[in-house]
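A.B. asks: pasting the sequence and the predicted coordinates here, then a few questions.
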Amino acid sequence: LADLIHRFAALLDPADGNAALLSTWITSAQAEDLPHLHAFTRGLEKDLAAVDAALTLPHHNGSTEGVNNKTKLIKRQMYGRASFPLLRHRILLG
């Protein structure tokens, strides 16, 4: 299990050959007797095109997701306590 995890972690750094390496990793992971890992590999196979893109392309939307997460956090903290102008002020200054 540890070897499979380390090999998968190496794929998380985007590179051109990662799509082929992912296919061999899935095959070797399914050959093991680890049911939870089988469920993970089935999930990868269901959306293989998106997983291949994530592992091969250098583009991502992490900064956008970070801003969305921060905005939702501030909104949850202020729920029922203040008006929209204060929420806007906290988002713009935070």
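C.D. replies: Ah, there it is.
A.B. asks: drop to CA atoms for contacts and neighbour counts, all remaining ones
C.D. replies: Fine.
A.B. asks: could you say what helices and strands the strand or helix carrying residue 53 packs with?
C.D. replies: For residue 53, the host element (DSSP states H and E) is helix 48-56. In terms of contacts (3 or more Cα pairs under 8 Å, 6 or more residues apart in numbering; DSSP states H and E), helix 48-56 is packed against helix 18-31.
A.B. asks: let's bring in a second model and compare:
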Amino acid sequence: MLTWPGNLTDTRRRLLDDLITACLEMIDLAGFACAFAGLLRPRDGNAVRLDGRIATARAADLPHLHAFTRGLDQDRDAVRAALTLPCHNGGAEGVNAKTKRIMRQTHGRAGFTPLRHRILLG
């Protein structure tokens, strides 16, 4: 459900369909996840679409979605900026995540110089 719908392989599409048909709550959850994925590309009308998606999630009888929408409400300005503005810090966050992963793998066994080389070569 967390993959772009167009990127699903046939096997994963069948698995998702089986999962959705096995549980009625999964129909609402899958629909919401797919609709919310469409908001992740910044566009001008996404702020209005976000309000509609939040209203749809609140209408569903899924407590976890209600918790998710409360989290969106707590930081509404940041969420709107992320969904509407073309600039983002995804590249910097990717580098930070990669650096943290390398540091966790070494568990402090390497000093700064080997860590630096591993980051630059990775």
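C.D. replies: Yes, it's here. Nothing here was measured: the structure is a model prediction, and the numbers come from that model.
A.B. asks: just how off-centre is the helix holding residue 53 of structure 1 within its chain?
C.D. replies: 11 Å (Cα atoms, centre = their mean, to the nearest Å).
A.B. asks: quick check: that helix aligns to which part of structure 2?
C.D. replies: Matched against structure 2 by TM-score structural alignment, helix 48-56 of structure 1 falls on residues 76-84.
A.B. asks: compared with structure 1, how much does the matching stretch deviate?
C.D. replies: Stretch 76-84 of structure 2 differs from its equivalent in structure 1 by a mean of 0.6 Å after superposition (mean Cα distance after the TM-score superposition for structure 1).
A.B. asks: mind listing what's buried in that stretch?
C.D. replies: Residues of stretch 76-84 of structure 2 classed as buried by neighbour count (16 or more other Cα atoms under 10 Å): 80, 82-84.
A.B. asks: and stretch 17-36 of structure 1, by the same measure?
C.D. replies: 18-19, 21-23, 25-26, 29-30.
A.B. asks: with distance to residue 73 of structure 1 as added columns, please give those residues in TSV.
C.D. replies: Below are the buried residues of stretch 17-36 of structure 1 laid out as TSV (distance: Cα to Cα, whole Å):
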residue	distance to residue 73 of structure 1
18	35
19	35
21	37
22	35
23	38
25	37
26	36
29	37
30	39
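A.B. asks: could you identify the most distant pair in those residues?
C.D. replies: 18 and 30 (17.9 Å; Cα to Cα).
A.B. asks: residues making contact with the match of helix 48-56 of structure 1?
C.D. replies: Here stretch 76-84 of structure 2 makes contact (Cα atoms under 8 Å, 6 or more residues apart in numbering) with 39-47, 50, 72, 88.
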